[in-house]
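Chemist: with the sequence up front, the predicted model follows.
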Amino acid sequence: MRAFQLTSASIDSLTASELPTPKPGPGDVLIRLRAASLNFLDVAVARGDFGPDHFPRIPVADGAGEIAGLGDGVEGWAVGDRVAPALMARWLAGPIQPSSHDAVRGVTVPGSLAQYTVAPASSLVRIPDGLTWEEAATLPVAATTAWNGLVRGHVRPGSTVALLGTGGVSLFALQLAKAAGARVIITSSSDDKLERARKLGADEVINYTTTPAWDERVLELTQGRGADLVIESVGAATFPRSMNAVAFAGTIFVIGFVGGAELTIPVLPIQLKTISILGNNTGSVSDFAAAVRAIEMAGIKPVIDKVFAFDDAKAAFHYLADAGHVGKVVIRID
């Protein structure tokens, strides 16, 4: 099969390879992958900033395709079924456990930048019929993360959600929050991106270049109350403002570190506002399935910024790393 492998801690080490097609073991399925989508996790892995330092490896967590073979003992699935494997094959449901990190796609086990992959049948979620391969490939990490943010932030009709940037998680959260009857405020440095977010349903938009104190603007737009949920996708660079923008008894849902991974924050505002600061590591197979059900029922279409050919995988990584996208970056697999 054709695959791409990282041969060192560098995006430019991504190398096309011919590898044996894997065979499914007991309880596993063989998936013919049709598309993969990129997350900043994949860029961090490629740069050597995340995960164990072992090479070569097939990167990319997210992918979608059809079942091409069944291992012994697999029930409930058939060849030809359209599926996507969850990020963590061993995290089926409930709270995350240390063992969940033993099988992380594209990090500790082979990922989706290949024509074929093997995954445990228990880690699969069925793709909605209305989604293309490219759209389905965007779901495992971004949609699950967005869904968990809304669930753990107790978002309901009338809630206010603040989103930082227009990446894949933010736009899934925007669409899911609007489907739940919430009010959405979103930030970006680009008026064009903000206009696209408004067309997706954003109620208020803030350009943080022209309005650096975007947290104060969130407070103005909420009559001083703040956002019930802030999905913190940047990290250290924005965290103090997220703490100011969040409502009393609100939630900051931490999902990213592109703006710095080392954080120093005052304790007193957390106590006085009774803020819940929640970490996130995507979600379980059960969480992924719930996110997909919600997307299907709400008729949500994933937002794809650009689709790259398989041979242009390296360019896709660089494109995502440059952070000029709106929504998801996808690689079509031949």
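Modeler: Thanks, I have the structure now. Numbering: from 1, shown residues only.
Chemist: make it CA atoms for all contacts and neighbour counts henceforth
Modeler: OK.
Chemist: helix, strand, or coil at residue 42?
Modeler: Using DSSP: H, G, I helix; E, B strand; the rest coil, the structure places residue 42 in helix.
Chemist: contacting residues for it?
Modeler: By Cα atoms under 8 Å, 6 or more residues apart in numbering, the contact set of residue 42 is 59, 60, 61, 106.
Chemist: what's the distance between the last one and residue 231?
Modeler: This points to residue 106. Separation of residue 106 from residue 231 (Cα to Cα, to the nearest Å) stands at 24 Å.
Chemist: next one for the comparison:
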Amino acid sequence: MKAIALCNQPGIDNLTVVDRPMPQPRRQEVVIRVSATSLNYRDVEIVRGTYHTTFPLPLIPLSDGVGEVVAIGDGVTRVKVGDRVCSTFWQRWIGGSFDMAEPSYQLGGPVDGLLAEYALLDEQATVPAPAHLSDVEAATLPCAAVTAWHALVTEGALKPGETVLVLGTGGVSVFALQFARCAGARVLVTSSSDEKIQRAKALGAHAGVNYRDHPDWAAEILKLTDGRGVDHVLEVGGPESFAQSLRAVRRGGQINVIGYLGGTEGVINPLDIFRRQVRVRGIPVGSRASFEAMNRAIAVNQLRPVIHRTYEWTDVGHALRDLESGAHFGKLVLRH
């Protein structure tokens, strides 16, 4: 089979098409024919060699994908040949708290990912794809969607009438907007683009703040909430934006730390967390149980992921550079 791998050293230009043996499922393993994959910022960092953890090479990247089961090993009971399934990011985090996750079983690093014609998965790391979604749409779910759901619903216990602040309009933020609206919450969004804010409003956002026009965007969020602050923040910017998120959240509110697009350097005063009694948690994607609960909600609401652009899977370098640019609204997807 064909796969695309980092073989000797990191770098987008070092991604190489390679021939690999067709995977053979062992006990409780399945092989899928990959039909679509999607990109996350983690993939960019792993490929360019800037991720906080270094993985041995060669490595087939990408964590998100969907495909058809074409072979099963002994003892497989969760799926059958012909089923359409999504992968899970954590191959062995079925449910429960994060201490149930095993770091050595993260798909796309250190475990080979889905940038290939076929992929080998643990049967426990498969989830049926929502029937109403296309392959391109279903491929977006395993990381970005599960992260947003795990933050707001599994951990955050989001309630109707609460206010959610999403930073930016990337994959996690747009899914958070959609899930929050389905739950009856009010959504505020920040962006550097008025056009993106208008697109977010079309999806149901109540209002938005352009942080280029309003560098002190926390003050604008407080105005929009009559000084109270928001109940939940999806924090993707890093230490610099975190300080403003602390000002924008209500006393006793929640900040879900998703990423660090704005960098990893900065100063955070822990007394600000103490004074406001804010709950701060890191969100490491989520468990299979979160994924399955999310898919039920997606099916009931007939929700569709927002796709910014699709590419042929062999054009992954182009797609990664587009993701790096930050110009997207929603997800970037590769067709296999």
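Modeler: Arrived safely. Keep in mind that this is a model prediction, so the values were computed, not measured.
Chemist: what would you report as the TM-score here?
Modeler: The TM-score (TM-score structural alignment, normalised by the length of structure 1) is 0.97; 333 aligned residues with a Cα RMSD of 1.1 Å.
Chemist: returning to what we had before: higher neighbour count, residue 106 and residue 231 of structure 1?
Modeler: Comparing residue 106 of structure 1 with residue 231 by other Cα atoms under 10 Å, the one with more neighbours is residue 231, at 28 against 22.
Chemist: now that one: how far from residue 296 of structure 1?
Modeler: Distance of residue 231 of structure 1 to residue 296 of structure 1, given as Cα to Cα: 22 Å.
Chemist: also residue 6 of structure 1?
Modeler: 34 Å.
Chemist: so which of these two has more stuff around it?
Modeler: Per other Cα under 10 Å, whichever of residue 6 of structure 1 and residue 296 has more neighbours is residue 6, with 21 against 16.
Chemist: residues in contact with the more buried one?
Modeler: Applying Cα under 8 Å, 6+ apart, we find residue 6 of structure 1 in contact with 13, 14, 15, 46, 55, 56, 57, 58, 59.
Chemist: what's the burial count for the third one?
Modeler: By that I understand residue 15 of structure 1. Using other Cα under 10 Å, residue 15 of structure 1 has 16 other residues around it.
Chemist: ranges for the strands of the stretch 151-300 of structure 2?
Modeler: 163-167, 186-191, 207-210, 230-235, 249-257, 279-282 (DSSP state E, counting those that start in this stretch).
Chemist: what's the local residue count around residue 95 of structure 1?
Modeler: There are 9 residues near residue 95 of structure 1, going by other Cα under 10 Å.
Chemist: what residue in structure 2 is paired with it?
Modeler: In structure 2, residue 95 of structure 1 lines up with residue 97, judged by TM-score structural alignment.
Chemist: ok, now how distant is its match from residue 288 of structure 2?
Modeler: For residue 97 of structure 2 relative to residue 288 of structure 2 (Cα to Cα), the value is 11 Å.
Chemist: likewise residue 207 of structure 2?
Modeler: According to Cα to Cα, residue 207 of structure 2 stands 33 Å off from residue 288 of structure 2.
Chemist: which of those two has more neighbours?
Modeler: In terms of neighbours (other Cα under 10 Å), residue 288 is the more surrounded of residue 207 of structure 2 and residue 288; the figures are 25 against 17.
Chemist: how about that one, what's its match in structure 1?
Modeler: Taking TM-score structural alignment, the alignment pairs residue 288 of structure 2 with residue 285 from structure 1.
Chemist: ok, now which ones touch that match?
Modeler: Counting by Cα under 8 Å, 6+ apart, residue 285 of structure 1 makes contact with 86, 88, 89, 91, 92, 93, 123, 124, 125.
Chemist: counting neighbours, what do you get for the closest residue to it other than its chain neighbours?
Modeler: Distance criterion Cα to Cα, 6 or more residues apart in numbering; nearest residue to residue 285 of structure 1, sequence neighbours excluded, is residue 92 at 4.8 Å. For residue 92 of structure 1, the count of nearby residues is 19 (other Cα under 10 Å).
Chemist: residue 92 of structure 1 contacts residue 123, doesn't it?
Modeler: Yes: with contact defined as Cα atoms under 8 Å, residue 92 of structure 1 reaches residue 123; the gap is 7.0 Å.
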